[in-house]
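Peer 1: sequence below, structure please.
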Amino acid sequence: MRALAGPTRRPRGRHRPAAALIPAIHPRGKNVGGLLRYLFGPGKREEHRDPHLVAAWSGPTQLQSLEPPRTPSGRHDIRELARLLEQPVRAGRNPPQKPVWHASIRNHITDRTLTDAQWAHIAAEIVAAVGIAPHGDPDAVRWIAIRHADDHIHIVATLVRQNGETVWAWNERLKAQAAARDLEERYGLYRVGPVDHTSHRRPSSAEQSKAERQRRAEIPRDRLRREVRAAAAAAVDETDFFSGLRAAGVLVRLRHSTVTPDEVTGYAVGLPDHHTAAGDTVWYGGGRLAPDLTLPQLRRRWHPVRGTAPRTRRPETRARQRANAFRRAAAATRNAAGQFARSEANDDTSALAYSAADVLTSTARAFEGRRGGPLTEAADTFDRAAREASRRRRGFSRPAIELRAMSRLIAVVGRLTDDHDTAAALQLVLQMAMLADNLADLRESQQRFHQARAARLAADQLRTIKGRPTTVGHQPATSPAAYYSTTARAPRAHTA
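Peer 2: Now for the predicted structure:
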């Protein structure tokens, strides 16, 4: 099940993958009556159908008496239910300023429709797990669970126990997620793995709304993350990295050590046209874009790469240079895919995954430029699968160093221009699909299911990149854009 989010639209149609039973713990509030009026009302877009209680603190026998009656106009009268929920707060010895606790839970699109009794059990397990209403505690807080659609419920509680003591819920998100993992297994629902801290931070609803108001083609956080990743994939060190960002029109602010002023310890990036209401630039540190884009993490990635990109041995046209670069990268990717198939998790495979992500990022930029497209989406997905949850230092083998060099070379040779370099780039894309399959197998063996699914999705995205298959003797279409007119599929490969 995935966390319930309000109906928001995101520029550029970037899809947010569905997760499984992960309760969304909303900010605490003051007005339980207002929240109940919304939950029992029609919703913002008439999406609330047949709102009704499925569970409450008093048990199933009292549900009918707690159910808000309908008024002659057809609306629910929530005043008595709100009074009962607020009663312990009004009588409490030291009630919190924001006593209203609200969570929502949605099940995965592939799950069966659960019954009211099943949702009631899920709600009771969640409030018990977070510690606000332990099983068998007669003095626990008052809470209710409301269902107004097939696929989700809302839980509303007031954080004062019936004996007058305030409940100070701590770490309720982690506790609720742990309970959700057990419930997924118990009910045979779509399962996700435990939190692995590899996902990047998603734009908030405020960021999305601001982007819509300003008619931006893309949310600034997403654009900056893509620019930073492309610059990191093309760079050999931090000087090269910052130069690449500035060349792309990104503002860069360096953070210096307070002990050694000449030492750079971090950075932040912004867009020239993205400001606060006061007119100040909105800055994003690397860690606010993705966990592997902090400066220390990037330095570990660049460690084995020194000097300039490798050069071709004889003078060639720029298009032929590009074609040769992609062929070399495809060969290196094929070797890396075989190594994934033969290896278990270790520092070497970790470095290989990062290096492969850099190659795919540079390839997407060569194909689609700064505006992005389906290959850029696939590169973003693969990047999630490649990240390491820990911050240990990665050991770089020769294949990983070779892939990093190929990433730099692809960035240096520039955008695709004709049939020869496009055909060679598509061969690399197909090899990347094979590597993503093998990475998915490795992540599954590690029980890192979030990343395994990301790798599978990236492999599927790469196979379905719209383009013509390129084989020996095949004459490609007349332009790189023509390769997006049909669908090419690569064979799955799990062994060398």
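
Peer 1: please make it C-alpha for all contacts and neighbour counts, starting now.
Peer 2: Fine.

Peer 1: now do stretch 440-450: everything it contacts.
Peer 2: Identification of contacts with stretch 440-450 by Cα atoms under 8 Å, 6 or more residues apart in numbering yields 192-194, 196, 340-341, 344-345, 385, 451-456, 494.

Peer 1: buried ones in that stretch?
Peer 2: 440-444, 448-450 (16 or more other Cα atoms under 10 Å).

Peer 1: residues near Asp222, how many?
Peer 2: Other residues within reach of Asp222, judged by other Cα atoms under 10 Å, total 15.

Peer 1: can you map out the strands along this structure?
Peer 2: According to DSSP state E, the chain carries its strands in the segments 2-3, 24-25, 52-56, 100-106, 143-149, 152-158, 251-256, 264-270, 284-285.

Peer 1: could you also give me the structure for this second sequence? I'd like to compare it with the first:
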Amino acid sequence: MIAKVSRGRHLGGLLRYLFGPGRANEHIDPHLVGAWDTGWLPEGVFAADLEQRGGLARLARMLDAPRVAHDMPVNGGHVYHVPISLPSDDGRLSDATWRKLVHEAVVSMGFQHCRWVAVHHGRSAQGNDHVHLVVNLVDEHGQVVNTYRDWPRWRRWCRWTEQRMNLTPTAPAGAGRKATSRAEIDRARREGRHVTDRYELRRVVHSAAAHARTELEFFEQLRTHGVRFRPRTDRAGRLIGYSVALTDDHRRPRLWLAGSSLRRDLSLPRLQARWRSHPLSARPDITAAQQLRFHLDAATDELRGYLQQSGHTAEHWHAAAQDVANLTVIAANWNPPLSLVADHLAMAAQPPQRRDERLRTLGVVLPTIVEAGYLAVASGPLGLLMATLIFTIFALVTALIAAIEHYQIHASAQRHVAQAHRWLSMQPAAHTAPVPETLESTPQPKVTRSPTVSSQSRRRLPPALQLRRASPQQHRAPRR
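Peer 2: Coordinates of the predicted model:
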């Protein structure tokens, strides 16, 4: 739950906007859910006035009456406007619930002697259910209400409401991922795109980070995906951050976004912590596909053993979910719908609050699963290997769900991991155990290339795999 405070001087103009169509025609059913005088509510004696010409003007005059009567000037404006919104995952609250919450907020903030209304007009353009609280800061006695340090008080009230109503907890500033702005949505619509730059960059950067082991590999992956990047260094020349942008038709960057604004785990310090903690290396005596099979067979047992270790907290569960999300985003190279599963798992991996530095930089906690992701890039999980990968991811997500109650995972993460599990459960491969293979299975046949087949094959392969293809001399047809 988020409350944003603004001040102004024009009650009439604000009410006309709240009861109007909105900037994006999102005001579907504007109506009052709370007021200082219940006569203005839908079942009250003044309700019919709002449907008539001049009704809003009368409501504005009644709201503004104490200030006008006492002729009280207010620095910064006497109109106190607070949109109170929920994340889209929490759905929609009833008018009765909003009425109760707004009354509690008015009392908590010390506005009980003021005149106020709360307007509900449906979800926002981003799908968030919300109400608008409008308060006249001049109370009935002609005194101006003290709003000193109102933002921390609103924050405490929102956190308290989240806890007692089991709503999605909102983290402090800079945590989780930044919401898409209305300007970004409008720009995507004007250009005929179905997703915003922020959403697409979040998906591509997550995939690039999962494929990479170092900063150089990460930036090379971004370049392969056609993403412009801009490293950020300190005065000593050390790399401390980065920004990314998609390009327009003229190859010019459209909108620069910092990695940390895409999602908290995509900030450079968090990525560096993961890359530094990568512990395994490939075995030269067997193929990448055989190594992948070996790692996938051990992945579920590794996760279950990790979650059963004593002394682990909810932050360790979130770190495990991040490793599973990275494996899923790599699999999405060959099965694009898996990117939605990866996004849900990545959001489930975000802790609700920042903890100490050690827990925020746990890095890789499931080395076998992380190594399986790198091997998938090297081997190309097609056919039976793709089915094996989906089966393993489904088992990993099931293990995460089984540990939710023990670790007391917050409601938002539960919803995201449940969405991922629901999508995976609809895949036939998730319920069919793959045929076991030994490490001594038949080696993969050599690839014979021709100019025509080469260009077609390269288009079918994901960008990450194209970087690891061998040179043409290694794929020449055998002499007869």
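
Peer 1: now the TM-score, please.
Peer 2: For this chain pair, the superposition-based TM-score is 0.73 by TM-score structural alignment, normalised by the length of structure 2; 415 aligned residues with a Cα RMSD of 3.8 Å.

Peer 1: go through the contacts of stretch 440-450 of structure 1 and name the one nearest Ala400 of structure 1.
Peer 2: Each of these was scored against Ala400 of structure 1 by Cα to Cα, and Phe340 proved nearest at 11.5 Å.

Peer 1: correct me if wrong: that closest one contacts Asp437.
Peer 2: No - under the criterion of Cα atoms under 8 Å, Phe340 of structure 1 makes no contact with Asp437, lying 9.5 Å away.

Peer 1: excluding residues flanking it in the chain, which one is nearest the alignment partner in structure 1 of His295 of structure 2?
Peer 2: The pairwise alignment with structure 1 assigns His295 of structure 2 to Arg328, based on TM-score structural alignment. Spatial nearest neighbour of Arg328 of structure 1, excluding adjacent residues (Cα to Cα, 6 or more residues apart in numbering): Met406 at 7.4 Å.

Peer 1: looking for the alignment partner of that neighbour in structure 2.
Peer 2: By TM-score structural alignment, Met406 of structure 1 lines up with Ala372.

Peer 1: report the contact partners of its match.
Peer 2: 291-292, 295-296, 327.

Peer 1: what is the nearest of the residues you listed to Val74 of structure 2?
Peer 2: Nearest member of those to Val74 of structure 2, counting by Cα to Cα, is Leu327, at 56.7 Å.

Peer 1: before we move on, back to that, how close does the match of Met406 of structure 1 get to Pro381 of structure 2?
Peer 2: As defined by Cα to Cα, to the nearest Å, Ala372 of structure 2 lies at a distance of 11 Å from Pro381 of structure 2.

Peer 1: try Leu327 of structure 2
Peer 2: In terms of Cα to Cα, Leu327 of structure 2 sits 12 Å off from Pro381 of structure 2.

Peer 1: let me see the ranges of the helices in the stretch 201-350 of structure 1.
Peer 2: Under the criterion DSSP state H, counting those that start in this stretch, the stretch 201-350 of structure 1 contains helices at 205-213, 220-234, 238-247, 286-289, 295-302, 318-342, 347-368.

Peer 1: tilt between the longest one and helix 347-368?
Peer 2: Orientation of helix 318-342 of structure 1 against helix 347-368 (axes from the mean of the first three to the mean of the last three Cα atoms, to 10 degrees) gives an angle of 150 degrees.

Peer 1: now what about helix 318-342 of structure 1, what contacts it?
Peer 2: By Cα under 8 Å, 6+ apart, the list of residues contacting helix 318-342 of structure 1 reads 312, 349, 352, 356, 359, 399-400, 402-403, 406-407, 409-410, 413-414, 416-418, 420-425, 427-429, 431-432, 434-436, 438-439, 442, 494-496.

Peer 1: the shortest one now?
Peer 2: Residues external to helix 286-289 of structure 1 that are found in contact with it (Cα under 8 Å, 6+ apart): 200-201, 221-222, 224-225, 266-269, 292-295.
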